[in-house]
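In: below: sequence and its predicted model.
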Amino acid sequence: MRKEWFMAAQADGVATEGVSRRTFLKAGSGLVLGFYVASGGGRFARALAADAPAKPPVAPNAFLHIAPDNTVTIQVNRLEFGQGVHTALPMLIAEELDADWSQVRSSLAPAGDPYKDPNFGIQMTGGSTAVKHSWQQHREIGARARAMLVAAAAEQWKVPASQVRAAKGMLTGPSGQSATYGAMADAAMKQPVPTEVKLKDQKDFTIIGKPTPRLDARAKSTGTQQFGMDFKPEGTKVAVVARPPVFGGKVKKFDASKAKAIPGVIDVIKVDTDRGGNGLAVVANGYWPAKQGREALVVEWDTEGLEKISSKKQIAEYKALAKKAGTPVKKADVAAIAKAPRKISATYEFPYLAHAPMEPLNCVVDLKGDSCTIWAGSQFQTLDAVAAAKAAGLAPDKVTLNTMMAGGGFGRRAVPTSDYIVEAVSVAKAWGRGPVKLIWSREDDIKGGYYRPSHVHQADIGFDAKGNIVGWNHVIVGQSIITGTPFEPMMVKEGVDATMVEGMGDPYSVPMNLSVHNVKANVPVLWWRSVGSTHTAFVMETLIDEAAHVARMDPVEYRRKLIDPKHARQLAALNLAVEKSGYGKAKLPKGQAWGVALHESFETSVAYVVVASIRNGQPKVHKVTAGVHCNLPVNPMTIEAQVQGAALMGLGTTLPGAAITLKDGVVEQSNFNDYAVARMTDMPVVEVFTVASTDNPTGMGEPGLPPLAPALANAVFKLTGKRVRKLPFDLAKA
């Protein structure tokens, strides 16, 4: 019988008692090693304790699998949707394991207690935390496995463990003995699990810090990678849902006769949708007949009593509110503004934004009498599994959620309400005749929420005769993305959503008086790649640039002067970007100009120096030089890719048409023909440089996005003399 080894490691911590001998559990043709896991948990775990399933006394925690042929398969406990964790996390384990990287494989772990984030206490992917939070945990997984392999070899060869060497998947002894990890795996199973392990010194790293091609690159580049959208078990029916045009609307009456007449359409079922509404699920043999059936439905919707947002009116109301002080966040004396000889008064507008990933939402549900199996590209496996259980009327331990590879997400697959998961379970429950695959079209995805909130900023800044800032009064208006979610107790204090004000004032020493108005609106809102920094960075970095102009100083020198010493990492990122770009030294072609911006989000500092011009009335970015301070770079290739992708996405927010607008409660955009995203033709040259550091890594999925738009806006000012105060850019009105 072929035997395979599954190695466990701690999630929230390992109990020191009862771990010297393990319980063996048969798992197909392999063996599973499990040990007791402490019942701790992070702040999110405590917030979710009422709904989360209880931890079993023994957790298999299967992260690491060594096969007889010496291949090492590492279970990735996050969602891989383009950010590179399918490679970066295995690198952490493989480094301490001393594995042969050419023999390392990775696979996505299902939802499970062992796979919860050791800091948050739930299984999730978000906040640019995957590598940061796994840094210690995953290295210990590899180190424990290595120690057990060494101990097994020492026992067989009757030599001290100190005389056994492990390297590149091989064990060697003092007298020339040798064995592969695969050959020694079963014997290693019989060794005690070390309660403490010594991790490598960074100077001994052979994998971490090295540019490493992604393990999923070949499958994705050859079209053989299976995404959630590709998965359809035999016998599965496809469903699409007709949702109300106004959020929270309900079906008043409908006629499905024309829909049911379409070949392939099996049934039309009323189902609950998100935010208290309901809709009609068209179940068919495939997506095309289901879509045609939905288009043939005759539906009258009940939207009575619902707030019907219109974007123009909303922005006008936000602007009026921004003239008044809100809930205080930072307090400073701003009385000097009134008598200041020079002033800036600026109003900024930001629209709703859709996430618009390449792969729209999808979910397969196989709901049986006493069990529910789900296949989805979930960012919130723990929350989604619990929500699915509730929707199905089952105990949480009766739900199996398989994590599928996803084609983007940018936050849309991490919804506290688990909207698309719950909807898919509701359809399967109503259908009741086998597995169902719920598919959202691109139009569904863009029109159906959730969105980055719209915001208005009002800034009033006063300067003395020498150009020094004597007062800065700032008001922000917008919806909270945290209020009403499980994260509210931790992230909403005294009525202020921490994400709305992140980065305001930083990294500069300025006398800012900051307040906010958290408004409510019948538009579902959610985090969007880099969250509040999508608007705060733009405001801060364009205003600082404008302040430099008032002070008659070079924008880079002005920033250096104002950066608080405690923000040395941001200064280092700025200096690196400036040095590598040739800013102020290289001569640019006629019609081109520099633009600079920097911002820190998720503990990572990114500075951009862009070179741009104006073509046909629109800005064109030719080159971006990035200075990045993310501490120790685990995989430089991933960091470069993340910055390049984030820079392009940030550029996308400036393009004409990059806005979600509503009229009478209905979203006006539906697809890429009327909702702009950046394309290959928009991509500039992006060079990425990282600040040398040996500190533990910080996040990289999101921090590359915020500084791009303000850097471009600052270049636009140099080219046109116009200050851009609105996204997307409209130079005709600037």
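Out: Cool, the structure landed. Since we're looking at a predicted model, the values are computed, not measured.

In: only C-alpha atoms from now on, for both contacts and neighbour counts.
Out: OK.

In: and Glu155, how far from Lys319?
Out: In this view, Glu155 and Lys319 are 74 Å apart by Cα to Cα, to the nearest Å.

In: okay, pairing it with this:
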Amino acid sequence: MIIDRYLQQALAEAAAQATQLSRRSFVTMTVGGAVGLALLPLASEGVRAQQADLPPGQKPTEQPAAFVSIGQDGTTTVLCNRMDMGQGIETALAMICAEELDADWSKVRTGFGDQRGNYVDPMLGMHLTGGSNSVKNSFTQYRELGARTKAMLMTTAAAQWKMPVSSLKAQNGRISGGGKSAGYGELFDAAMKQPVPEKVVLKDPKDFKLIGKPTGLKVSRDKSTGQQAYGIDTKLPGMLVAVIAHPPTFGARYKGFDASAAEKIKGVRAVLAVDLDRGAKGIAVVADGYWPAKMGRDALKVEWDTSAVEKPDSAKLLAQYRELAQSGGKLAPGEAFRADVSKRAGAPNKLSAEFVFPYLNHAQMEPLACTVNLKADSCELHFASQMPGVDTDAVAKSTGLPAEKVSIKVLMGGGGFGRRAVPSSEYVLDAVSVAKALAASGKRAPVKVMWSREDDMKAGYYRPMTVHRADIGFDAQGNVLGWDHRIVSQSIVMGSPFESFMVKDGVDATTTEGMRGPYDVPMRLAVHHPKVNVPVLWWRSVGSTHTAFVMETLVDEIAQATQQDPVAYRMKLMGGKHPRHKAALQLAVDQSGYG
């Protein structure tokens, strides 16, 4: 995802406007102004509290006790402030913390935070796993968490032993000095009562013992032996399992249903009408386990009413998209996309191309599942969430509970690719809807709502179908004289809380991500955002899943047409700019044996 890039850009723009303001006025403007208005719907009460003007060491994201716990035997648990779905950040962040803590790595364990403000991204001020920003944004944070924890442990030891801190040494989970020695676990409880230091001295990178060294994932053994628990594996006392019969068209509703056959299946406890995402209404079958719930759903007889919703047709949509791609559209913001392309008409060489990308399901290895324990005065959820703060506020609104009465136990995810970060909290609210209906029927119990692979394929969210149309003119040397380009694609952020800072001049920034740059070509880029009754969502690298393929293919086409080496041609198009892109390309050439 590229949300972090636009959040940081929005904050930078606000900062530029605030040069004449006091610090407090600037904080008020950025938190309560345009940027704040965009973020407030995404933030839980804890996140909003974190925005307060607190001194160093006092912010929720800087509190060692929220991230580190050490048992009497020295077992050290470091909580990850995000969701791990296979990218390894659960281990990576623990390593970063343990490095500065000087912990015994063999005794370090990992876990996850929750929806509280301690676990927001410290750079963005919201809960988010995405955009490849986990280590980048939390590197210093976790180093300081480790250093602060160690400082508090050493202060405690110094007080107990009545000697100066400077005479003590911390190493491999122990503190020693003056002939005395104690494990971290012996000091931890008392240390957490110490004031959190404002400033700490971090290690010189040359002294790192963990960071940058070959280190296996803490979860490798459990994953390779089938012991790792994922969101779908949640088990609670008295828990029931539910599956949902979704309508055949997005947003449709049932007209009527016959549950008699389903109710006869052993293990089925209830058949309930439920409100679903996008105004749809479906039927949930609740049972003692997944299989009886599925068998019960298969036995349902449902009459669906699709009269009030659009029924998308792939062939008709493609024809419509192709027509739109011929002309018009909203110009993408920025001078880079508004070049004069009139010279294309007289160019000696011309290239026209069309690219079609279908709707794509995320198809993450672990299908969706969300366990809801809804009580009269609280709601606890267990699932793999990429945005627990967003999900918390959505659940609070759905249940009528205060946000502080909603808790999310973030669990390991078996893949995500963006599917577990839905701005509408779609599958989470579907699960809450089942829990509410179950409680209303007098059968309140924890319930795990599970999606089969088929459910997600048919009723999930998708990468948008996209059509690109390019008309390019160039000379015999491959100099581009004009590149006229149109993209037709649904917006994935319009109508969501992200719209206010990710849509500019009517164009969704995720749609144009990856276009033109790093190549210095005169491009006119226009975008059509048709509204279609298909729910869409970011999909792995978002815009680059289609734009990168289009750009690189067209650059290859021009290089081939002008009989140039494609690597040399790319280097020429980048000119004297983009040294990192050039270095990456050169490294690929050097390591691959190209040429």
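Out: Thanks, I have it. Quick caveat: nothing in here was measured; it's all calculated off a predicted structure.

In: what's the TM-score for these two chains?
Out: Aligned and superposed, the two chains score 0.88 in TM-score terms (TM-score structural alignment, normalised by the length of the second structure); 546 aligned residues with a Cα RMSD of 1.9 Å.

In: compare neighbour counts for Glu155 and Lys319 of the first structure and give me the winner.
Out: Between Glu155 of the first structure and Lys319, counting by other Cα atoms under 10 Å, Lys319 is the more crowded of the two (21 against 15).

In: residues in contact with stretch 299-314 of the first structure?
Out: 244-255, 521-523, 661-666 (Cα atoms under 8 Å, 6 or more residues apart in numbering).

In: which residue numbers in the second structure does that stretch align to?
Out: Aligned by TM-score structural alignment, stretch 299-314 of the first structure corresponds to residues 302-317 of the second structure.

In: just stretch 667-681 of the first structure next, same as before
Out: Using TM-score structural alignment, stretch 667-681 of the first structure pairs with nothing in the second structure.

In: stretch 546-558 of the first structure now?
Out: Going by TM-score structural alignment: stretch 546-558 of the first structure matches residues 557-569.

In: how about stretch 625-636 of the first structure?
Out: Counting by TM-score structural alignment, stretch 625-636 of the first structure sits on no residues of the second structure.

In: now do the end-to-end distance for that stretch.
Out: End-to-end for stretch 625-636 of the first structure, by Cα to Cα: 16 Å.

In: just the contacts of stretch 299-314 of the first structure: which are in strands?
Out: When DSSP state E defines the strands, the subset of those inside them is Lys250, Val251, Lys252, Lys253, Phe254, Asp255, Leu662, Lys663, Val666.

In: of those, which pair is most distant in space?
Out: Across these, the longest distance by Cα to Cα is 27.4 Å; it joins Asp255 and Leu662.

In: what about those two, which has more around it?
Out: Legend: neighbour count by other Cα under 10 Å for Asp255 of the first structure and Leu662, higher for Leu662 (21 against 13).

In: looking for the alignment partner of Thr510 of the second structure in the first structure.
Out: That one, Thr510 of the second structure, aligns with Thr499 by TM-score structural alignment.

In: please name the nearest non-neighbouring residue to its match.
Out: Leaving aside its sequence neighbours, Thr499 of the first structure sits nearest to Gly532 (Cα to Cα, 6 or more residues apart in numbering; 5.0 Å).

In: that neighbour contacts Met504, doesn't it?
Out: No: at 9.8 Å, Gly532 of the first structure does not count as touching Met504 under the criterion of Cα atoms under 8 Å.

In: which of these two has more neighbours?
Out: Gly532 (25 against 21).

In: what does the more buried one align to in the second structure?
Out: Match for Gly532 of the first structure (TM-score structural alignment): Gly543.

In: state the distance from its match to Asp456 of the second structure.
Out: 22 Å.

In: got it, and Phe549 of the second structure?
Out: Phe549 of the second structure is 26 Å from Asp456 of the second structure, by Cα to Cα.

In: one more: Ala182 of the second structure?
Out: Ala182 of the second structure is 53 Å from Asp456 of the second structure, by Cα to Cα.

In: strands of the stretch 301-450 of the first structure, start to end?
Out: When secondary structure is read from DSSP state E, counting those that start in this stretch, the stretch 301-450 of the first structure shows strands at 327-330, 342-350, 353-354, 362-367, 372-376, 399-403, 436-439.

In: what do you get for the stretch 451-600 of the first structure?
Out: 451-452, 455-463, 469-479, 492-493, 496-497, 512-519, 592-601.

In: mean shift between the third one and the second structure?
Out: What that stands for is strand 469-479 of the first structure. After superposition onto the second structure, strand 469-479 of the first structure sits on average 0.9 Å from its aligned residues (mean Cα distance after the TM-score superposition for the first structure).

In: which residue in the first structure aligns with Met457 of the second structure?
Out: So Met457 of the second structure corresponds to Ile446, using TM-score structural alignment.

In: show me what the top helix by length along the first structure is packed against.
Out: If you go by DSSP state H, the first structure has its longest helix at helix 130-157. When contacts are defined as 3 or more Cα pairs under 8 Å, 6 or more residues apart in numbering; DSSP states H and E, helix 130-157 of the first structure sits against strand 5-8, helix 85-97, strand 165-167, helix 181-189.

In: what's whichever residue in the first structure pairs up with Arg82 of the second structure in contact with, if anything?
Out: Alignment note: Arg82 of the second structure maps to Arg78 in the first structure; criterion TM-score structural alignment. By Cα under 8 Å, 6+ apart, Arg78 of the first structure lies in contact with Val85, Leu108, Ala109, Gln123, Met124, Thr125, Ala130, Gln379.

In: run the last query once more with 7 Å
Out: The neighbours of Arg78 of the first structure, taking Cα atoms under 7 Å, 6 or more residues apart in numbering as the test, are Met124, Thr125.

In: cheers, nothing more for now.
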